[in-house]
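K.L.:
no sequence on this one, just coordinates:
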């Protein structure tokens, strides 16, 4: 059974959740569990060069930025006090807490690369070193040298060099979009199949989650292309057409003639205001399926947005007539 932990390494609850899951797994007597870490960003606007966290927390917009990592509606100060106490109880030591507002993007790339290179065990070791650097030894985990040191300590000797090469960028970008598509909204969130557990809950709650996931019959595994298409559609439904197009890019390259791929791409072009691309694709689609009311409607609206009402009118009339016939 695979458990995915969607978490940001600058979220203290991710570290506490890691310890609580470890406690749950220590007493687990069920099937073997593989734990894989996936990225989540609570502060995607963090500067590339880290700045003192205390200065940033003065900003009134911080409450909103940290809400994905602050349970129960606590203020950052109240949350920090609570976290320190709980972290000590979890064996993470004192003092506990970050001192830098650090961009976690490079750390997420390192963690993804560790999984690609050495699987779940190496990845877990890297996650541990990164979290320890950020929350225990108060290092700047946006610093490539700090991350390279963490990688070496975890047994990932060439992690720093891979990170410097830019490797892992596409993987993390796609994973972040995948997390958004499946509805991950907070750090940490545990996902097993279609089941999710949000927050760094108690070991007992995590054990119950593991048992529930283990007792649930696994769903039929879909081909990677079908899964990617579904995730792209979910992003479009969440009003992220650019994210949908990012996930569609490999499908457009390899399966660009597939009807479902083309229709979804046309929708994403339209909703991301790439109107000329949308028009070109929709004209081709309607030529092959002239009685598709939805495609006619979308083509008409595309032409309207391009400032071509006379060209749009016939398509809109046809779409309306087709829908009346269906009723």
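P.N.:
Yes, it's here. Given the structure is predicted, the values throughout are model-derived calculations rather than measurements.
K.L.:
make it CA atoms for all contacts and neighbour counts henceforth
P.N.:
OK.
K.L.:
skipping adjacent residues, who's closest to residue 305 in space?
P.N.:
Excluding the flanking residues, the one nearest residue 305 by Cα to Cα, 6 or more residues apart in numbering is residue 275, at 7.7 Å.
K.L.:
comparison target below:
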């Protein structure tokens, strides 16, 4: 059974959740479990190199945003609560982040560790990254920090791989996959399509794993899962993200009508009207009775200012599917 942890390494609950998952798996007698870390970004605008967190926390806007995380506590009281919970889980002392920093490269390092050494190496790297941020109060966006973490975890090649840009596309795609799956908080555990949000107590995690494992369904082929993720991103009005996930399928299955239709929708939604029109014109030529393709082609031509060309397509589409006339 694969347990995916979708989390940001600057989220204290991710570190707390890691400890609680370990406790939940202690004495586990079910099928073998593989824990895999996946990326999530709490603050995509965080800089590299990082900036001292103390100054950021004095910003009234930041204070207000943090207050929304727990309306019942002030941000300072909330940080004290998290520190106390972390201590109870055996984390620290000391405890406390000192930097607001981009975690993109840290996520790359964690992903590369899994690619090169599997779940055990990835876990060691993730532990090192979390410790560097919360216990050692280091700036995770700095290459020398991540290089030291990699070396300490037994991933000697990690620093050199980061320097080449390795893992960049994988992390960017993974972030989109998480968004498509509905991951909205750090951490979120995902098992066979079932999700558990937050750093829940060990007994809750264990119950979740037992239930998710018992109701697991056969995984869909990778291409089908990717298509579903593309559709989800389109539904969430992220056409550029959809095109990013669609790119490999266009390369490998560019003749597939369903793939091309998704591409046309994404082109249209992202205002790439020339590409949308060219794709839809071919689809309509191949299947003149496809009312949706005609309707979308007509709308595309309208947006291009080609109104006379749009009229027959829109008319035929509404004749085949009356709801398109509204």
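P.N.:
Structure's in. What do you need? Just so it is clear, the model here is predicted, and its values are computed rather than measured.
K.L.:
what's the TM-score here?
P.N.:
Comparing the two superposed chains by TM-score structural alignment, normalised by the length of the second structure, the resulting TM-score equals 0.95, with 325 aligned residues with a Cα RMSD of 1.9 Å.
K.L.:
gap between the two ends of stretch 60-78 of the first structure?
P.N.:
In terms of Cα to Cα, to the nearest Å, the two terminal residues of stretch 60-78 of the first structure are separated by 15 Å.
K.L.:
mind listing what's buried along that stretch?
P.N.:
Neighbour counts using 16 or more other Cα atoms under 10 Å place 63, 66, 67, 68, 69, 70, 76 of stretch 60-78 of the first structure among the buried residues.
K.L.:
of all the residues you listed, which comes closest to residue 26 of the first structure?
P.N.:
Proximity of these to residue 26 of the first structure (Cα to Cα) peaks at residue 69, which lies at 25.6 Å.
K.L.:
check which helix or strand covers the aligned residue in the first structure for residue 276 of the second structure.
P.N.:
With TM-score structural alignment as the criterion, residue 276 of the second structure lines up with residue 278 in the first structure. Using DSSP states H and E, the element containing residue 278 of the first structure is helix 275-288.
K.L.:
swap in residue 9 of the second structure?
P.N.:
Applying DSSP H and E, one finds residue 9 of the second structure in no helix or strand.
K.L.:
for the second structure, what spans make up the strands?
P.N.:
All strands of the second structure, identified by DSSP state E, fall at 2-7, 34-39, 51-52, 99-100, 188-191, 194-197.
K.L.:
what about the last one, how far off from the first structure?
P.N.:
So the one you mean is strand 194-197 of the second structure. Superposed on the first structure, strand 194-197 of the second structure shows a mean distance to its aligned partners of 0.6 Å (mean Cα distance after the TM-score superposition for the first structure).
K.L.:
so how far is that strand off the chain centroid?
P.N.:
14 Å (Cα atoms, centre = their mean, to the nearest Å).
K.L.:
and what of the fifth one?
P.N.:
Here strand 188-191 of the second structure is found 12 Å from its chain centre; the criterion is Cα atoms, centre = their mean.
K.L.:
likewise the first one?
P.N.:
On the basis of Cα atoms, centre = their mean, strand 2-7 of the second structure sits 11 Å off its chain's mean C-alpha point.
K.L.:
next one: the fourth one
P.N.:
Between the centre of strand 99-100 of the second structure and the centre of its chain there are 21 Å (Cα atoms, centre = their mean).
K.L.:
now swap in the second one and tell me
P.N.:
Computed by Cα atoms, centre = their mean, the chain-centroid distance of strand 34-39 of the second structure equals 12 Å.
K.L.:
quick one: buried residues of that strand?
P.N.:
If you call a residue buried by 16+ other Cα under 10 Å, then strand 34-39 of the second structure has these buried ones: 35, 36, 37, 38, 39.
K.L.:
check stretch 48-60 of the second structure too.
P.N.:
Within stretch 48-60 of the second structure, the residues scored as buried using 16+ other Cα under 10 Å are 48, 50, 51, 57.
K.L.:
quick check, nearest of the buried residues of strand 34-39 of the second structure to residue 93 of the second structure?
P.N.:
Ranking the buried residues of strand 34-39 of the second structure by separation from residue 93 of the second structure, with Cα to Cα as the measure, puts residue 37 on top at 24.6 Å.
K.L.:
ok, residue 118 of the second structure to residue 37 of the second structure distance?
P.N.:
Residue 118 of the second structure sits 11 Å away from residue 37 of the second structure when distances are taken as Cα to Cα.
K.L.:
should've said residue 23 of the second structure
P.N.:
From residue 23 of the second structure over to residue 37 of the second structure (counting by Cα to Cα), the distance is 17 Å.
K.L.:
likewise residue 82 of the second structure?
P.N.:
Distance of residue 82 of the second structure to residue 37 of the second structure, computed by Cα to Cα: 22 Å.
K.L.:
kindly report the same for residue 207 of the second structure.
P.N.:
With Cα to Cα as the criterion, residue 207 of the second structure and residue 37 of the second structure are 20 Å apart.
K.L.:
one step back: in TSV: the buried residues of stretch 60-78 of the first structure, plus distance to residue 31 of the first structure.
P.N.:
Formatted as TSV, those follow (distance: Cα to Cα, whole Å):
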residue	distance to residue 31 of the first structure
63	40
66	35
67	35
68	31
69	30
70	32
76	39
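K.L.:
and the closest residue in space to residue 194 of the second structure that isn't next to it in sequence, how many residues sit next to it?
P.N.:
Distances taken as Cα to Cα, 6+ apart put residue 212 closest to residue 194 of the second structure, at 6.2 Å, once the chain neighbours are dropped. For residue 212 of the second structure, the neighbour count with other Cα atoms under 10 Å is 20.
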